[in-house]
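Visitor: Provided below are the primary sequence and the corresponding predicted coordinates.
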Amino acid sequence: MNMRSLKVKDQILRAANEIFQAKGLHGSRMQEIADLAEVNKSLIHYYFKNKQTLYEMVFNNVFYIVAPQIDDIINDESTIEDKIRRFSSNYFAFKQKHPHLSNFVIHELNENGDFFDSLKTHPKFPNIEKFKIQVEREIRAGILIPINPEQLFIHILSLNIFPCMAEPFIRGLTNSDPNTYKSILKTRKTEVADFIINSIKRK
């Protein structure tokens, strides 16, 4: 592929990334992507065959920005407490850098379950088996109170992710303007970690 073709393909991918993140697979039109990329729609079909093919390439690129970071944290050699603190800190830092990515990934996984199954074969797809074993080991060592490891992992995910996904709803309930809510999220990375750790550590 020559340099011009690579440039055009990159333009299409960047435009598709922006449109798909804003509207999802079913809400996006190829003509919108073509207009944003400033190319003829037929060029998109030439490089990517159809919308599904283009979407899968974009989604794979996005998913494998998010997934390896989760996998690296839960499978490193640190303690459960350190994992929880790193996850919270890294998630909110990631959210600031990529404000729409995690919402896009979660929404699209819910909408396209069959496609999600194909992602699970990737070597960096998060695997919580080591995490579960470590939780059980720390329970036996008297570090943690008895807790289901899978429930703990769900707590970590949901308590970090939900406030970002449900921002309009929570802002309405708390009567917070955008700047106030940013301050709430900034402190939450330590608040949520402290909350989880204090609830599972043996006193």
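Guide: Cool, the structure landed. Numbers count the residues shown, from 1 in each chain.
Visitor: switch to C-alpha atoms for all contacts and neighbour counts from now on
Guide: Fine.
Visitor: need the contact list for the most centrally placed residue in the chain.
Guide: With distances taken as C-alpha atoms, centre = their mean, Ser102 lies nearest the centre of the chain, 3.3 Å away. Ser102 sits next to 66, 95 when contact means C-alpha atoms under 8 Å, 6 or more residues apart in numbering.
Visitor: Quickly note the distance from it to Ile147.
Guide: 27 Å (C-alpha to C-alpha, to the nearest Å).
Visitor: mind checking how far the residue nearest to the centre of the chain is from Tyr64?
Guide: Separation of Ser102 from Tyr64 (C-alpha to C-alpha) stands at 11 Å.
Visitor: how far away is the residue lying farthest from the centre of the chain from Asp114?
Guide: The C-alpha centroid of the chain is most remote from Asn2, which lies 33.6 Å away (C-alpha atoms, centre = their mean). Going from Asn2 to Asp114 by C-alpha to C-alpha gives 35 Å.
Visitor: Go ahead and confirm Val105 touches Phe63.
Guide: Yes - between Val105 and Phe63 there is a contact under C-alpha atoms under 8 Å: 6.5 Å.
Visitor: Please name the nearest non-neighbouring residue to Ile156.
Guide: Ile84 (7.0 Å; C-alpha to C-alpha, 6 or more residues apart in numbering).
Visitor: That neighbour sits in which helix or strand?
Guide: helix 80-97 (DSSP states H and E).
Visitor: just checking, what packs against that helix?
Guide: Judged by 3 or more C-alpha pairs under 8 Å, 6 or more residues apart in numbering; DSSP states H and E, helix 80-97 is in contact with helix 51-74, helix 149-165, helix 178-200.
Visitor: before we go on, here's another structure to hold up against the first:
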Amino acid sequence: MNAINKDNTEEKILKAARTIFVRKGMDGARMQEIADEAGINKALLHYYFRSKQKLFEAIFVNLIGKIFPNITSVLLSEKPIEEKIGMFVDTYIDMLLQNPYLPAFMLKEINRDSDFFENTIKHKKIELRSIFKMLESEMEAGKIRKMNPRDIIANLLSMCIFPFAAKPMLKRILFGDNHQQYDEYLAQRKSSVKEFVLHSIMVPQN
């Protein structure tokens, strides 16, 4: 098997596996379903990935990279704190608009195996301690209100993620199940989240 065909086959497998895992979760997915989705036989699937766990780990690690896009590089940049918050929200919500299935899938699998999620985060080297220290420095400089820096990160993440994770419920409650209106609402979330977060944390400057 030449390198090009091998790459194409592995890409097809990963794409098919993501579809099945997102639809059915780790517990509900079957290797035969993934092979069928990829258009290959089960033996070839096992040649590339010896077990469902190994295949799931490859998918999950890749998706973690999507759902935590450039957190460290954005929040630890030299830009003013209000610009960093704005860049984070823009980047994060753009990613969610492109991958709206991610939040519900991630929440389900995190609850299923929190230890695996924690180890994956460590592997990705997301520098949360450095981010907390940066926020504390901004507080000491009088630029943002003194508060638990974990609350700032939790508020940012939850305000970005929740409308996507709870889409079926919120769409019905807020917009009478109107798909177009809800999609328009999601598209304008960036502005409202930035305004809300910055208003809640910034110290007015004279």
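Guide: Sure, I can see it. Computed from a predicted structure; not experimentally measured.
Visitor: what TM-score do we get after superposing?
Guide: The TM-score (TM-score structural alignment, normalised by the length of structure 1) is 0.89; 202 aligned residues with a C-alpha RMSD of 1.9 Å.
Visitor: List the residues that contact the residue farthest from the centre of structure 1.
Guide: So Asn2 of structure 1 contacts nothing (C-alpha under 8 Å, 6+ apart).
Visitor: on that earlier part again, Ile161 of structure 1 versus the residue nearest to the centre of structure 1, what's the distance?
Guide: 8 Å.
Visitor: for Asp177 of structure 1, same thing?
Guide: 20 Å.
Visitor: out of these two, which sits in the busier spot?
Guide: The neighbour comparison of Asp177 of structure 1 against Ile161 (other C-alpha atoms under 10 Å) goes to Ile161, with 18 against 11.
Visitor: and His122 of structure 1, that's in a helix?
Guide: No - His122 of structure 1: not assigned to a helix; according to DSSP: H, G, I helix; E, B strand; the rest coil it is coil.
Visitor: For it, grab the count of nearby residues.
Guide: 11.
Visitor: Now check Ile133 of structure 1 against structure 2: what is it aligned to?
Guide: When structure 2 is aligned by TM-score structural alignment, Ile133 of structure 1 is paired with Lys133.
Visitor: secondary structure class for that match?
Guide: Under three-state DSSP, Lys133 of structure 2 comes out as helix.
Visitor: Likewise for Ser130 of structure 2?
Guide: helix.
Visitor: Can you give me every residue that contacts it?
Guide: Applying C-alpha under 8 Å, 6+ apart, the residues contacting Ser130 of structure 2 are Leu76.
Visitor: Distance check, Phe196 of structure 2 against Phe21 of structure 2.
Guide: 35 Å.
Visitor: For these two, indicate the residue with more neighbours.
Guide: Phe21 (21 against 12).
Visitor: Flag every buried residue along the strand or helix carrying that one.
Guide: For Phe21 of structure 2, the host element (DSSP H and E) is helix 3-28. Neighbour-count burial for helix 3-28 of structure 2 flags 9-10, 12-14, 16-22, 25-26 (criterion: 16 or more other C-alpha atoms under 10 Å).
Visitor: With stretch 124-144 of structure 1 instead?
Guide: Counting neighbours by 16+ other C-alpha under 10 Å, stretch 124-144 of structure 1 gives 125-128, 131-132, 134-136, 138-139, 143-144 as buried.
Visitor: Now the two most distant members of the residues you listed.
Guide: Phe125 and Ile143 (28.3 Å; C-alpha to C-alpha).
Visitor: quick one on the thing from earlier: any idea of the angle whichever strand or helix holds the residue nearest to the centre of structure 1 forms with helix 80-97?
Guide: Using DSSP H and E, Ser102 of structure 1 maps to helix 101-111. Angle of helix 101-111 of structure 1 versus helix 80-97, following axes from the mean of the first three to the mean of the last three C-alpha atoms, to 10 degrees, is 100 degrees.
Visitor: separation between Arg137 of structure 1 and Ile145 of structure 1?
Guide: 11 Å.
Visitor: same thing with Glu138 of structure 1?
Guide: Distance from Glu138 of structure 1 to Ile145 of structure 1, by C-alpha to C-alpha: 9 Å.
Visitor: ok so, going back, could you dump the buried residues of stretch 124-144 of structure 1 into JSON lines with distance to His155 of structure 1 added?
Guide: Shown next, in JSON lines, are these (distance: C-alpha to C-alpha, whole Å):
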{"residue": "Phe125", "distance to His155 of structure 1": "19"}
{"residue": "Pro126", "distance to His155 of structure 1": "16"}
{"residue": "Asn127", "distance to His155 of structure 1": "16"}
{"residue": "Ile128", "distance to His155 of structure 1": "14"}
{"residue": "Phe131", "distance to His155 of structure 1": "14"}
{"residue": "Lys132", "distance to His155 of structure 1": "13"}
{"residue": "Gln134", "distance to His155 of structure 1": "16"}
{"residue": "Val135", "distance to His155 of structure 1": "14"}
{"residue": "Glu136", "distance to His155 of structure 1": "16"}
{"residue": "Glu138", "distance to His155 of structure 1": "17"}
{"residue": "Ile139", "distance to His155 of structure 1": "17"}
{"residue": "Ile143", "distance to His155 of structure 1": "18"}
{"residue": "Leu144", "distance to His155 of structure 1": "15"}
